[in-house]
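Participant: Got a predicted model here, sequence first, then my questions.
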Amino acid sequence: MDISVVIPLYNEEESLPELTSWIAKVMQEHNFSYEVLFVDDGSTDSSWSIIEDLKQQYSSVKGIKFRRNYGKSAALNVAFEAAQGDVIITMDADLQDSPDEIPELFRRIKEEKFDIISGWKKKRYDPITKTIPTKLFNAATRKMSGIQLNDFNCGLKAYRSDVVKTIEVYGEMHRYIPVIAKWAGFKNIGEQVVEHRARKYGVTKFGMSRFVNGFLDLLSIFFVGKFGKRPMHFFGSLGVLSFVIGTFMALWLIGVKLYHISMAIPYKRDVTDQPLFYIALVAIILGSQLFLTGFVAELVTRNAPERNQYLIEKEIL
């Protein structure tokens, strides 16, 4: 099978028939073998009934229905496991992503040998309350990941099959799939300007909380990807640094006191009367705790069943 089109959705009953018809038209024009995999993320409208009706009209339509709303990342993760195409295309169900982009995305994956092609909605039809935070997150993600994409959160993306079969998506990490893929060793990541259409039906299902959750997930990806198998390097380094700074400050205060005593110079302030002493004490305690945290994390990592699981691309034995 050439293409799996993965479409997570939540309460998008109005757009599903038009979207499916549009996809079928594009696929037939280019003679692609394909499947359309809808993942109903606990919709409360008639979305699932419409998917069942669409299955009767289009043999390529498949569906998965969650019992409740788990989020877009969960929907994508389940769909990635079920997808059978050589190239997986993800897109939103609200008709803001154009199926006309699929042939070029497919061509670039197959001919230019990209692992991922991420869409870039250069001209957007979203309100300013959504576009400004998105720009800030894109800038932060570029800085932390080193991946030069303009629009990490674009729902229209194309993947080689082995990419989606390797990675795991959870939390709010669907917007950071290129980062997850890079940490998994898939570094050939490209970008393509795609059409962004104004929403035709309904309203957006995402609130402002997604920005907070997205930032926390970005920190999680960065930490796990960099220090997941060696937590002692992170906690231990911070712990030793804090401990050394605290110890130096404490010794300096004690040295000043002893110097005045040895030189018979009046010095009325005790070591414990100075605020710097308590800062030094906190630094020493914090350093010890960070070091012990790293030690415990290292023990947990060494006993994890996947501690020696590494992704192998090719073998000659």
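Facilitator: Looks like it arrived, so ask away.
Participant: from here on, contacts and neighbour counts on C-alpha atoms
Facilitator: Fine.
Participant: which residues in the stretch 151-300 of the chain form helices?
Facilitator: Remark: helices assigned in the stretch 151-300 of the chain by DSSP state H, counting those that start in this stretch are 161-166, 177-183, 209-227, 231-262, 275-302.
Participant: Next, count neighbours for Phe243.
Facilitator: 23 (other C-alpha atoms under 10 Å).
Participant: State the distance from it to Lys55.
Facilitator: Relative to Lys55, Phe243 is positioned 64 Å away (C-alpha to C-alpha, to the nearest Å).
Participant: Trp120 too?
Facilitator: Trp120 is 31 Å from Lys55, by C-alpha to C-alpha.
Participant: Lys72 now?
Facilitator: Counting by C-alpha to C-alpha - Lys72 and Lys55 are separated by 22 Å.
Participant: if you count what's nearby, which of these two comes out ahead?
Facilitator: Set side by side, Lys72 and Lys55 give different neighbour counts by other C-alpha under 10 Å, the larger being at Lys72 (23 against 15).
Participant: Identify the residues contacting the more buried one.
Facilitator: Contact partners of Lys72, counting by C-alpha atoms under 8 Å, 6 or more residues apart in numbering, are 8-9, 41, 172, 174.
Participant: Counting neighbours, which of the residues you listed comes out on top?
Facilitator: Counting by other C-alpha under 10 Å, Pro8 has the largest number of neighbours within the contacts of Lys72, with 27 neighbours.
Participant: okay, now the one to match up with it:
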Amino acid sequence: MLKYSIVVPFHNEEDNVTTLYDRLKGVMDQVGETFELVFVDDGSRDRTYRLLEEIAAVDSRVMVIKLRRNFGQTSALAAGFDHAQGEFILAMDGDLQHDPQEVPTFLAKLEEGYDVVSGWRVARVDNVMLRQIPSRAANWLMAKLSGVDIHDFGTTFKAYRREVIQNIPLYGEMHRFIPALASWYGASICEIPITIVEREHGKSHYGISRTFRVFFDLLTIRFLLKYMTRPLHFFGTIGALGMMGGTFMAMWLLVLKVATGQNIMLLHGPLFVIAGVLILAGVQMMGIGLLGELQVRHFHTANNRAPYAVDRILRLRSSEESLLQ
């Protein structure tokens, strides 16, 4: 097995591909261990894939995965993780804002025994109002909700042990919450400061709309961390409270009817309706909880369904591998 896998998703980064490859290769050659570079083309419309194809044609340590369309960063990372062969896996962006010179620091922390090493963008260079302030608020809230004490969940620049990252299902935009999901599996997590520089070429794919989506994802993560394996505890509690409240109201109205002979619908019609709605809603919530339990069972059944579709995979076989064929 290879020692290290470096996974890099690209989307319309033709100006950065060759430079990043040269820098990464130079850094990993100095590390002195076996490695591979897993480059994922996430449906680029420029010359990104052509350049990656040229790189893979001359370097057997490079694997290029071409997705059929733009599936998004999380799916591109999932494709890279699924095909990576290294014992330790590091992910980074392909826009040169992540400095390859910092890769050995991540790898050293993994060697110390940590399962997840997360980058911390201490001094950010993006827009203060549109990016930095919303990001800090989201990171603070995420740390409180997940119980993982790190400052920066959003950066892609992270390193993982293979057995940890392969146990985490990735879909939607969940890549930023990998530390929180890994903590559910008992992973040890640390954080190291990283330097972020201005993009040398190309245009950022991030905007304020992405920040708003993060807050919705926070609710999902909170639910997953606390009730992922026991959804009936969440929905069942709400359902039980609803049924108890509705039943109490209905019993009180029944006693009132028997004791006083009042016209309940005329005098207490709204309360009677509320009681019926609470009981019905409670039953429905209990049913949702039971359906959730079935989904959990399905989740823990191997289905091997990936959130992406691969068009082709390129890799030049080394001379040693050719001799063994």
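Facilitator: Arrived safely, thanks for sending. Computed from a prediction, not measured in an experiment: that's the story for all the values here.
Participant: Let me know which of the helices of the stretch 151-300 of structure 1 is tucked in deepest.
Facilitator: helix 177-183 (a mean of 23; mean count of other C-alpha atoms under 10 Å).
Participant: for that helix, packing partners?
Facilitator: helix 209-227 (3 or more C-alpha pairs under 8 Å, 6 or more residues apart in numbering; DSSP states H and E).
Participant: Just the buried positions in stretch 116-136 of structure 1, please.
Facilitator: 116-121, 134 (16 or more other C-alpha atoms under 10 Å).
Participant: I'd like to know which of those is nearest to Phe234 of structure 1.
Facilitator: Nearest to Phe234 of structure 1 among the buried residues of stretch 116-136 of structure 1: Thr134, at 29.1 Å, using C-alpha to C-alpha.
Participant: quick revisit: which ones among the buried residues of stretch 116-136 of structure 1 are found in helices?
Facilitator: Thr134 (DSSP state H).
Participant: so how many other residues sit close to the closest residue to Met1 of structure 1 other than its chain neighbours?
Facilitator: Leaving aside its sequence neighbours, Met1 of structure 1 sits nearest to Gly85 (C-alpha to C-alpha, 6 or more residues apart in numbering; 4.9 Å). With neighbours defined by other C-alpha under 10 Å, the count for Gly85 of structure 1 comes to 18.
Participant: Equivalent analysis for Trp22 of structure 1, please.
Facilitator: Counted with other C-alpha under 10 Å, Trp22 of structure 1 comes out at 15.
Participant: re earlier: the contacts of Lys72 of structure 1: which two are farthest apart?
Facilitator: Taking C-alpha to C-alpha as the measure, those span a maximum distance of 15.0 Å, between Leu9 and Glu172.
Participant: tell me the SS of Glu12 of structure 1?
Facilitator: coil (DSSP: H, G, I helix; E, B strand; the rest coil).
Participant: how close does it sit to Asp94 of structure 1?
Facilitator: Distance, Glu12 of structure 1 to Asp94 of structure 1, using C-alpha to C-alpha: 7 Å.
Participant: shared neighbours, those two?
Facilitator: With C-alpha under 8 Å, 6+ apart, Glu12 of structure 1 and Asp94 have common neighbours Tyr201.
Participant: circling back to that earlier point, take the buried residues of stretch 116-136 of structure 1 and keep only those in strands.
Facilitator: 116-120 (DSSP state E).
Participant: would you turn those into JSON lines with distance to Val179 of structure 1?
Facilitator: Listed next are these as JSON lines, based on distance: C-alpha to C-alpha, whole Å:
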{"residue": "Ile116", "distance to Val179 of structure 1": "11"}
{"residue": "Ile117", "distance to Val179 of structure 1": "13"}
{"residue": "Ser118", "distance to Val179 of structure 1": "12"}
{"residue": "Gly119", "distance to Val179 of structure 1": "15"}
{"residue": "Trp120", "distance to Val179 of structure 1": "16"}
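Participant: Tell me the one of these nearest Val164 of structure 1?
Facilitator: Looking across these and measuring by C-alpha to C-alpha, the closest to Val164 of structure 1 is Ile116, at 9.7 Å.
Participant: which parts of stretch 29-45 of structure 1 are buried?
Facilitator: Result for stretch 29-45 of structure 1 [16+ other C-alpha under 10 Å]: buried residues 34-43.
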